[in-house]
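Student: Just to be clear, the model below is a prediction. Sequence and coordinates:
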Amino acid sequence: MNDTLSKEILTDDQIEQDLLKNINWGNKFKLWLAFLAVSLIICLYFYYQQIEHGLGVTGLHDYVSWGIYISNFVFFVATSLIGMLISSVLGLMNVSWVKPLARIAELVAVAFAMVAGLIIITDMGRPDRLLNVFMHGRVQSPIVWDIAVVVTYVAISILLLYIPLLPDIALCRDKLKNVPKWQQKMYKILALGWKGKAKQFKLMNNYTRILLILIIPIALSIHTVTSWLFAMTLRSGWDSPIFGPYFVSGAFVAGCAAVIITMYFFQKNYKLDKYITIDHFDRMGRLLVLVALVYVYFNINEIIVPAYKTNTADAKHVQEMLSGHESIMFWMVQLGGLIIPFLLILFRPMRRPLPLMLISIVILTGAWFKRVLIVVPTQLAPYYPIQNVPEKWTHYMPTVPEIAITTGSFILVLIIMSVLAKLFPVIPIWEIKEEINHNKN
């Protein structure tokens, strides 16, 4: 038996019972969903205020026209890449321990990728003109490239979540008789007449493999193109040929941290200790160490190369990072959000579920603020001096509406993941049964 699964002998009936029992809309879940819904409505009220009065309600201005909205967009795109790393790269390598985690990674990928597209709209003063990007967008524009790959990545991620889910949807259709009628009907429609025949499994595996291969270049493109939005300018701090791999390596760090946090939540709340074990956390911790090591290299490269050249604009940007106005956030992100957590995870006790989850929260928080450091300081250091403008334009501070709208994006991710986890098993039942039965034989 795979050593990452429980050593307890698990029967097919027990696996089904364990992994289907949480598909119910109990009172606790309804309260949780109601809390999220009310919170989202409050955030949407602030977005209504922004539509009503324009971007003037934010802290954005002529110099910092990209604030925490675009920082948040970059963060969401980054976090969504984890589905490709776990499901595709490790899955195609037949790394067996990722099987119970693949669907969780896809849930994270789908939720963050879907909301990332909406975040772009929040940064638009006239969201009604979004259609113009599709109708009149120029191929030369990196923004058009970004929208194209985001939409493609969302579509493939949804398919990659849905197609391997078909056997479990059919199981829900056949086993869950106490759920509401609308839910039973939904399972019947989504199961697509699944009967569990060998031919159906062959087709499902073939289509899944095609998607697993296809999503790798698309996933790399989505964050590489996002990095090109910055790198294809002459602004110091953005004008860098390493931004593509730099963004991708940082994305894997944020994504691994998000999956670890989600794993912990599902393990504790859904009582999945037999399927998401201590060994899974240990291995995810090791994976996090690996991607963090690559990301540390790019962070060093980001500072040391422009610092060595020390032309006027680069020197000012580096000084701002190391000892200027942004230095406190910079060192908190680098030390508190990356180096110290990286060193802690090297020790095995820190890779146990609770410590690793807490460290992952710190890493994920640091990853968000890192995107702020990428987006904002460069805009505050234009080639021409900031003069004859209001004093507040010399710095950037997000307003309450900005913070509320940004918070709303995280709430929407939680709603998507919470609802999906209550409609479908978060652990692939048919794969677990298949692996355990194979190891028995």
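Tutor: Looks like it arrived, so ask away.

Student: For the rest of this, base every contact and every neighbour count on C-alpha atoms.
Tutor: Fine.

Student: quick one: residue 104 and residue 428 touch, right?
Tutor: No - the pair residue 104 / residue 428 is not scored as a contact, 9.5 Å apart, by CA atoms under 8 Å.

Student: who has more neighbours, those two?
Tutor: residue 104 (27 against 20; other CA atoms under 10 Å).

Student: next SSE after the one helix or strand residue 221 maps to?
Tutor: Element membership of residue 221 [criterion: DSSP states H and E] is helix 198-231. Counting by DSSP H and E, the next helix or strand C-terminal to helix 198-231 is helix 243-269.

Student: and here's the other structure:
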Amino acid sequence: MEKSKSPEESRKLLDKITFDLTRSIVKRDELTNFWYFFLIMFAAVGLWGWFIQIRDGLGVTGMRDYVSWGMYIANFVFFVAVSLIGFLLSSALHLLKINWAKPISRVAEQVAIAAVALAGIIIVMDMGRPDRLLNVFIHGRFASPILWDVTVVTTYLTISILLFYIPLIPDLALLRDKGTDDIPKWKMKVYTLLALGWKGSAEQYKLVYHAMRILMLLILPVGLSIHTVTSWLFAATLRSGWDTTILGPYFVAGAFVAGAAAVVIVMYAYRQRYNLKDYFEDLHFDYMGKLLVFVCLVYLYFNINEFLVPAYKMKTAEGIHLRNLFTGNFSVMFWLAQTFGLILPILLMLCKYFRKPLPLTIISVFVLIASWVKRYIIVIPTLEHPFLPVQNVPDHFKHYSPTSIEVMITLFSFMAALLIITVLAKMFPVITIWEYAEDKGIEKEIISEPKN
């Protein structure tokens, strides 16, 4: 935290910070309109595909008796993975008092909320009878890992929303009292309602700090549980490729990689679009690059462990699975994901130049794409090689390829996630104003005082 300034200097600096960090709220031009149009149109196409699926049944997908999980479950695991970054950046690093992560925490929560919301929606879209969703809650058995997954996803989404909203309350009050004339009146009414009568007293700030700390502590076990339980959906079977105790930490490590890459991409988009170079600094990208290198190294270790141990024993079913990945039908996807999603990014990001904003963002795009591909090859190859012999079925039952309906619904999931992030950025500051102002030496009394 910087030294305290004089009241006049503090007010001028606060006005500048408020003006800069509300740029995402007030900026509306043709590019913004086109971006909304683009996202909504592709999301609408995906919803139309889902309507066709509900009308005609899951037979319109490439899923059959053997590959009963397809692209939808790969999407689900991917979104659950991306959502875990909220746990790491806005909670774990916050509790460790790592200050460079503070300006990034709200971006991480935006990404987490969008990802975990879409993870839940994708599961509903994967159901042949979504009208029976309530049966999971009414008649669910605690012995079922599916019920565990539904529980932790719902809990994680709830805590993530609270962790996004509670630190936002002082900002909402600040915008209510000192917002610029460019902010639409309907948004000002929303801010007034959501500010809950915030006055900025010491007791209120103490309550916010206390609530944030409780939520940060709560989200640690829930965040670890969400991806660990997801891994148990796979590991609780005897199928080759999934029958391993390492799958829990393996999924968690991979989640940090995907989430960190997603946050870097969103940070860069905000930095360029809303001219926030003074807030998302090169320093933040450098640290995010170092963090990404670290989690990639951990994930690489689990990848080596995942394949080295079964390759050493080379049981019959494991041998078929590994040969299919290394030299078979999925070898191109497998090696591209490992090379461009792990090995090359690690080597490049060890150099400081590639931890600068643009190079790091390009690397993060490759890492994020590879993360999705990795989830696809976790799901599909194993299901294509069941233990029971495949006989007396059509040839297309033996192999899986996604249909246009699955591609449309997958596009919906990505467009809907981007739409949630966009709406959050257009409604609320992308960096916590009061925390940033406090770090710059502005007293809370100045932040909370009414506009003259």
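Tutor: Ah, there it is. What you see is a predicted model; the values in this text were computed from it and never measured.

Student: Next, the most far-flung residue of structure 1 relative to its centre: secondary structure please.
Tutor: Outermost residue of structure 1 with respect to the C-alpha centroid, by CA atoms, centre = their mean, is residue 388; its distance is 40.9 Å. Residue 388 of structure 1 falls in the coil class when you classify it by DSSP: H, G, I helix; E, B strand; the rest coil.

Student: Residue in structure 2 paired with it?
Tutor: Under the alignment (TM-score structural alignment), residue 388 of structure 1 pairs with residue 392 of structure 2.

Student: what does residue 153 of structure 1 give?
Tutor: Match for residue 153 of structure 1 (TM-score structural alignment): residue 156.

Student: One more: residue 130 of structure 1?
Tutor: Match for residue 130 of structure 1 (TM-score structural alignment): residue 133.

Student: ok, and the closest non-adjacent residue to its match?
Tutor: Closest residue to residue 133 of structure 2 apart from its sequence neighbours, by CA to CA, 6 or more residues apart in numbering: residue 124 at 7.4 Å.

Student: And that neighbour, which helix or strand is it part of?
Tutor: Going by DSSP H and E, residue 124 of structure 2 is in helix 102-126.

Student: With structure 1 overlaid, report how far that helix is off on average.
Tutor: Compared with structure 1 after the fit, helix 102-126 of structure 2 shows a mean deviation of 0.6 Å (mean CA distance after the TM-score superposition for structure 1).

Student: Stretch 422-439 of structure 2 maps to which residues in structure 1?
Tutor: Alignment of stretch 422-439 of structure 2 against structure 1: residues 418-435, by TM-score structural alignment.

Student: Quote the end-to-end distance of that stretch.
Tutor: From its first residue to its last, stretch 418-435 of structure 1 covers 27 Å (CA to CA, to the nearest Å).

Student: mind listing what's buried in it?
Tutor: 418, 421-430, 432-433 (16 or more other CA atoms under 10 Å).

Student: Stretch 288-307 of structure 2 too?
Tutor: For stretch 288-307 of structure 2, by 16+ other CA under 10 Å, it's 288-290, 292-293, 295-300, 302-303, 306.

Student: Out of these, which comes closest to residue 176 of structure 2?
Tutor: Taking CA to CA as the measure, residue 176 of structure 2 lies nearest residue 288 of the buried residues of stretch 288-307 of structure 2, at 32.8 Å.

Student: what do we get in structure 1 for that closest one?
Tutor: By TM-score structural alignment, residue 288 of structure 2 lines up with residue 284.

Student: average gap between the one helix or strand that match maps to and structure 2?
Tutor: For residue 284 of structure 1, the host element (DSSP H and E) is helix 278-309. Mean deviation of helix 278-309 of structure 1 from its aligned counterpart in structure 2 after superposition (mean CA distance after the TM-score superposition for structure 1): 0.5 Å.

Student: Distance check, the residue nearest to residue 402 of structure 1 when sequence neighbours are not counted against residue 362 of structure 1.
Tutor: Of all residues not flanking residue 402 of structure 1 in the chain, residue 58 sits nearest, at 5.7 Å (CA to CA, 6+ apart). With distances taken as CA to CA, residue 58 of structure 1 is found 27 Å from residue 362 of structure 1.

Student: re the thing from before, report the contact partners of the match of residue 288 of structure 2.
Tutor: 256, 260 (CA atoms under 8 Å, 6 or more residues apart in numbering).

Student: element containing the residue nearest the centre of structure 1?
Tutor: In structure 1, the C-alpha nearest the mean C-alpha coordinate belongs to residue 79, at 2.5 Å (CA atoms, centre = their mean). Under the criterion DSSP H and E, the helix or strand holding residue 79 of structure 1 is helix 68-80.
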